[in-house]
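S.K.: let's see this in three dimensions:
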Amino acid sequence: MTSSPSTPSSNPRATMSWALRIILAIAFIGAGIFKLSGHPAAIEEFNQVGLGQWFRYVTAVTEILGAVLLLWPRTIFYGAVLMGAVCVGAFVAQLTALHGDIIHTIVLAVIFAIIAWKWRAQLAASPLLDSRR
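M.R.: From the prediction side, this is the model:
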């Protein structure tokens, strides 16, 4: 059985890209579900942030949406940008209200920036930016 150049089995970088995006998606889908579940720790964290519980729901849905977008090849760029924005928001929350660990938000933001950069061609191919319409 031969593999085409685009299949992950024939390209170690493609395999690593898929694996990384799957791991990130699983982690952020889990984090989003945790927030939506109303766990006391999630409620307390968002109380500390001070924006209300509606922001917990918005954050959870954004995390789940971004994670799903990372898995669909046509939307990887958009998922990475959305998740990068979530990381920036988490960084600000950690600095201003939670006073916790900021290194994870920085590392994740850099990873999402790299993914977005790698898939930036999707932005140029977007029908939303087509000036011929």
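S.K.: from here on, contacts and neighbour counts on C-alpha atoms
M.R.: Will do.
S.K.: can you give me the helices for the protein?
M.R.: In the chain, helices defined by DSSP state H lie at 12-36, 40-49, 53-71, 76-93, 103-118, 121-124, listed in chain order.
S.K.: which residue is nearest the centroid of the protein?
M.R.: residue 83 (2.8 Å; Cα atoms, centre = their mean).
S.K.: which residues touch that one?
M.R.: Residue 83 sits next to 62-63, 66-67, 109, 112 when contact means Cα atoms under 8 Å, 6 or more residues apart in numbering.
S.K.: second chain to compare with the first, below:
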Amino acid sequence: MTVLSIVLQILLILYYLFSGTAKVVGAKYWSEMFQHLGLPQWFRVVTGFVQLAGAAVLIVGYWYAGAIGWAGIWLGVTMVAAFFVHLKAKDPIGKSSPALVFATINIVLIVIHADELIHPFA
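M.R.: As a prediction, the model looks like this:
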């Protein structure tokens, strides 16, 4: 595992643990954000659990490097979808770009661990 991969994993784990937990518990910021985006509050909770699951798989990736690529796919798709939801809501680029940045970080992890996707627990 490369230093770049480890650093990106740490960054993503911290972000998704924080963000996922805040969504699940109903932090004001996220409740208002989902309302602004026209999404139901139950979807905020589902999104939070998706992020927490992705963070858990990233943690497993320290023992099984192939899991990192699958977590990157799982979370990357989520972030691309978030970016398009922000665009649909006509949010300014400042509100839309974090989702795109996190999608890009996930893509980098996917590329780094592409060879391990076939055997994630080898």
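S.K.: now the helices of structure 1 in TSV, with distance to residue 6 of structure 1?
M.R.: TSV is the format used below for the helices of structure 1 (distance: least, Cα to Cα, whole Å):
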stretch	distance to residue 6 of structure 1
helix 12-36	8
helix 40-49	41
helix 53-71	16
helix 76-93	16
helix 103-118	15
helix 121-124	16
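S.K.: quick one: residues contacting the counterpart of residue 85 of structure 1 in structure 2.
M.R.: Under the alignment (TM-score structural alignment), residue 85 of structure 1 maps onto residue 77 of structure 2. By Cα under 8 Å, 6+ apart, the contact set of residue 77 of structure 2 is residue 103.
S.K.: same check, this time on residue 73 of structure 1
M.R.: For residue 73 of structure 1, the contact set (Cα under 8 Å, 6+ apart) is empty.
S.K.: how close does it get to residue 15 of structure 1?
M.R.: Counting by Cα to Cα, to the nearest Å, the separation of residue 73 of structure 1 from residue 15 of structure 1 is 13 Å.
S.K.: what do you get for residue 41 of structure 1?
M.R.: Applying Cα to Cα, the value for residue 41 of structure 1 to residue 15 of structure 1 is 35 Å.
S.K.: which of these two has more neighbours?
M.R.: Neighbours were counted for residue 41 of structure 1 and for residue 15 using other Cα atoms under 10 Å; residue 15 has more, 14 against 11.
S.K.: brilliant, that's me finished.
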